[in-house]
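Asker: fold the following for me, if possible:
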Amino acid sequence: MRQRSRGRVTLAGVAAMCAVAALPGGTAWAAGEPNPYAFDTDAQTIEGAESTANAKALKDGTTYHSSIGPGGKLNYRVDLDAEKNAYVSVVAVPKLGTKFAYGDGIKVSLQNSQGSNCSSNHALAGSAAFARPFAAYAYRTVERDGSSCQKAGAYNVLVERTGSATSTPEDWELEIRHVTEPALKDGGPTEAPSEWPSASPALPGGGSKERAGGTSFNDAAEISEGEWNSRMKAGRTYFYRVPVDWGQQIFATAAIGSGSGNDYVGNALNMQLYNPVRGFVTDGSTAYDGKQKEAALNPLPEVAYENRYDSSAKVNGMRFAGSYYLAVSLNPELGEKYGEEPFGVTLRLNVEGSAKAAPAYVGPLGDFGVSEGEKAEKSSTMKLVGAAGIGAGTVLVLGLGAWMLVARRRVAGQPHVLPASAQGQAQAPIQPQSRPQSQSQYGPPAAW
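Answerer: Below is the predicted model of the structure:
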């Protein structure tokens, strides 16, 4: 499932890039236009129920497509055992140009048979009150000394749409995914860290690279540590996927380049970080006034199993290794004040720390963890860089050795014959040249 999905991502990403390139520069997104969010092509259609009595079941490892109206409350069912941790994420996708208010959003709750919440999370438009995809999740964590939500049985997933009566009264499309996480063989640690390295690292090396973002979690463009440039349209959201392994920290900033004009736009750029099960972790935003501005994520702990026992989202969200997602949104007001041409946006990403061994799970990880293919790809890249460095160093050493030998023989008046090991590096034989006696006998031959 994981590898097949990545294959679709490549094709979808190319299609998305072509679609963006085909857009005329002066065309604004019309109010009520469908959001270009790329839903999972394997998603099953499902309807949420008004009552828990007739809620339809969500299967483990499956993605669903649904919708919710203003003020809607929908119920879905999940059947859980007493060993695995369970997660249900909901991505809400309003249409472009939809009128938003501060409290517009979705709330996702996972409830036991008594109607008590195992967990509940709210995704709100907040001060960045413009239509864009956003996600929330709920989960059931099996704990060694837990008292509620620990038994096997039927659990209820409640999805609620919150908002203002002044907001656009249109249905929002939903993408729902249910996954489970196997238990640990030995139970694992139960105390969350109290501190971690929080100092911002130096700028990533390697120069800038171009990378267009995807339109959703499903076609998110994979990026690694480095500096990435993209062209982004106002009112749109762009997704990037970052593999982060156990013991590693992620630092990210997004900068919008300077432009002509000085009109002020509040919450012009919003960047959100989601974990491998599409759970919100933290965000950063910035206003814009025509000068370059940068948004940064709050400092985050290293990825560790025990993070789940902390109460804050930015700690307990970093509970497993895998693909973390950056969603970068530009306020549509930017297009109104600065024109509809795409803006230059630069992502700077650091993934600090060496990967550690994964905890001892009792079963396959599915959506969790960095795949062996990703690790091999990273290892191959490092080997290639190292080989290139060694190869360049070998050529340089051979060239310098040949030069020293030629210089010595010139001084001694001997014929200019390169050693066999260096002859293959020479483009053509070096011919004897006369040189004034006052010129230094050192330095590269004149033909170099």
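Asker: from here on, contacts and neighbour counts on C-alpha atoms
Answerer: Noted.
Asker: now residue 265, nearest residue through space, not along the chain?
Answerer: With sequence-adjacent residues excluded and distances taken as CA to CA, 6 or more residues apart in numbering, residue 265 is closest to residue 288, at 5.2 Å.
Asker: before we go on, could you also do this sequence so I can check it against the first one:
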Amino acid sequence: MHGRIRAAVAAVGALGLLAAVPAAASAQGGAGEPEPYEMDSSAKAVKGASSSADGPRLAAGQAYKDALKPGDKKYYTVKLGSKTTGHVSAFIGPKPGIKTDPDDSFDITLSSTGGDECDAAEFTVSAENGYVLGGAVQRKLEEYGECNAAGVYNVLVTRDSAGTSDPAAWPLELKFMEEPALKGKSPSEGPDYSEFDEEDAPTPPSGTAKKIDGGLGFGDATGMSAGVWQDEIVPGETRFYRMPVDWGQQPFVTAEFGGSGGGDTVEEVSDGAGVRIYGPQRGLVWKSWDSYSGAEPAAATAVAPPVRYENRYDDISELYHASAAGWYYVAVTVDAAVGENVKKPVTVTLRNTIKGEPKSAPAYNGDLAKAGFGVTDADREAAEKGQSEAAAEASDSKMTVAYVGIGAGVVLLAALGAWMLLARRRGPVPAQVQPQPYPQAQPQPHTQPQDQTFGPPQSWQ
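Answerer: Take a look at the predicted model:
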């Protein structure tokens, strides 16, 4: 009996151990070589075409990977509805610290098959060392124009490089997201943000910093909430984080880069440290850089306007990507040249503010969450815990295993209890009599037969 109880308890304990398996280690590296940009683990390989007539189709919600050599011009295609908003992002990830020219550029253009340009974005390296670069373009509904029609649209990605820059092909990541249409008429004008800048940022929060390990790309960006967080970044790296920002809310991030001492004897690197905010569709909202040597502290602040649907109609291109609720990404870069002054990771403190209370979402004619937008309670919990998307999903899976384990344990114990109760009601079970060899018959005196009884087994006495 006791052996069976111990077996049941052991089964419950084993199920509990399954629920206690630790999460996988993050991609955070220590001192030494900087880690390169990491493609989304779900990205599918695609080969862009040299002609718009042959551009491969990008599916909504799917990430893709390709490569760009100097001078490359590659075409892809997307299919849009008549009233949906299409977002196409593209990022290049050269090897950290690779030789570049400040005039090297990377361009994205979205156009109709008739040649009408719907949107375009140019990203200039502006540094002598390569780092992750990119953003997004969008098809929004206009009062007039060929870009309002449903159908196929062309995406052109180009790379222009100086002859002295790295000649290798750089990894390219693409993603297409299609935002559902609104119910009723869409707005056609955006707010006036002509005077919006870093001065609008509130006082950064103080307090004890939580440790965080930033991801190496959008796919493994680490969640973080409002408050103070601290990471270590090897010069040459770009680390990625994500914050859930709901409708009507504003994200503000101040990145403080620690100094190791040395003062005036160390030369500053122009734009040696920076922070950028991207919208849920990976469109660049704001960027801020500061000169940094690694010896003296530096700081940069990135801001965003309140999240509003009509922001997409604003004239300031960097702000129109703050037009939907969802995960807002924060990218923090330390220039590789800083590594000539400091031989260890730089301590970076992130002071985050999410200003304003969540407001109701506009009425969409479709599933916004399925399209990759919006904020849930699970998103906020993952941000508080500092979890990436994969870590949050693993945590949910472990909780499911824990609930299954607890449920199975309860069933086992209940069955065991019922079995014990039934056994007691039936009374003691007679011990089995082992067969014995027959002794040789001996003459015995005649006696009256007597009843034979059995006592309880010795183990019960």
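Asker: hmm, back to that, need the counterpart of the residue nearest to residue 265 of structure 1 in structure 2.
Answerer: In structure 2, the residue paired with residue 288 of structure 1 is residue 292, using TM-score structural alignment.
Asker: circling back: contact partners for the residue nearest to residue 265 of structure 1?
Answerer: 263, 264, 265, 266, 267, 268, 269 (CA atoms under 8 Å, 6 or more residues apart in numbering).
Asker: tell me which of the residues you listed is nearest to residue 323 of structure 1?
Answerer: Comparing the contacts of residue 288 of structure 1 against residue 323 of structure 1 with CA to CA places residue 269 closest, at 22.5 Å.
Asker: contacting residues for the residue nearest to that closest one when sequence neighbours are not counted?
Answerer: Spatial nearest neighbour of residue 269 of structure 1, excluding adjacent residues (CA to CA, 6+ apart): residue 330 at 4.8 Å. Residue 330 of structure 1 is in contact with 232, 233, 234, 235, 236, 237, 268, 269, 270, counting by CA under 8 Å, 6+ apart.
Asker: one more: residue 197 of structure 1?
Answerer: The contact partners of residue 197 of structure 1, taken as CA under 8 Å, 6+ apart, are residue 301.
Asker: can you give me the strands for the stretch 151-300 of structure 2?
Answerer: For the stretch 151-300 of structure 2, the strands defined by DSSP state E, counting those that start in this stretch occupy 151-160, 170-179, 210-211, 222-223, 227-233, 238-245, 250-257, 269-278, 284-292, 298-303.
Asker: among those, which is nearest residue 66 of structure 2?
Answerer: Evaluated over the strands of the stretch 151-300 of structure 2, closeness to residue 66 of structure 2 peaks at strand 170-179, with 4.9 Å, by CA to CA.
Asker: angle of that closest one against strand 151-160?
Answerer: If you take axes from the mean of the first three to the mean of the last three CA atoms, to 10 degrees, strand 170-179 of structure 2 sits at 150 degrees to strand 151-160.
Asker: about what we covered before: shared with structure 2, which of the contacts of residue 288 of structure 1?
Answerer: Retained in structure 2 by both residues aligned by TM-score structural alignment, their matches' CA atoms under 8 Å are the following of these: 265, 266, 267, 268, 269.
Asker: pick the most buried one from the strands of the stretch 151-300 of structure 2.
Answerer: Counting by mean count of other CA atoms under 10 Å, strand 222-223 has the highest mean neighbour count of the strands of the stretch 151-300 of structure 2, with a mean of 30.
Asker: superposed on structure 1, what's the mean shift for it?
Answerer: Its matched residues in structure 1 lie on average 0.7 Å from strand 222-223 of structure 2 after superposition (mean CA distance after the TM-score superposition for structure 1).
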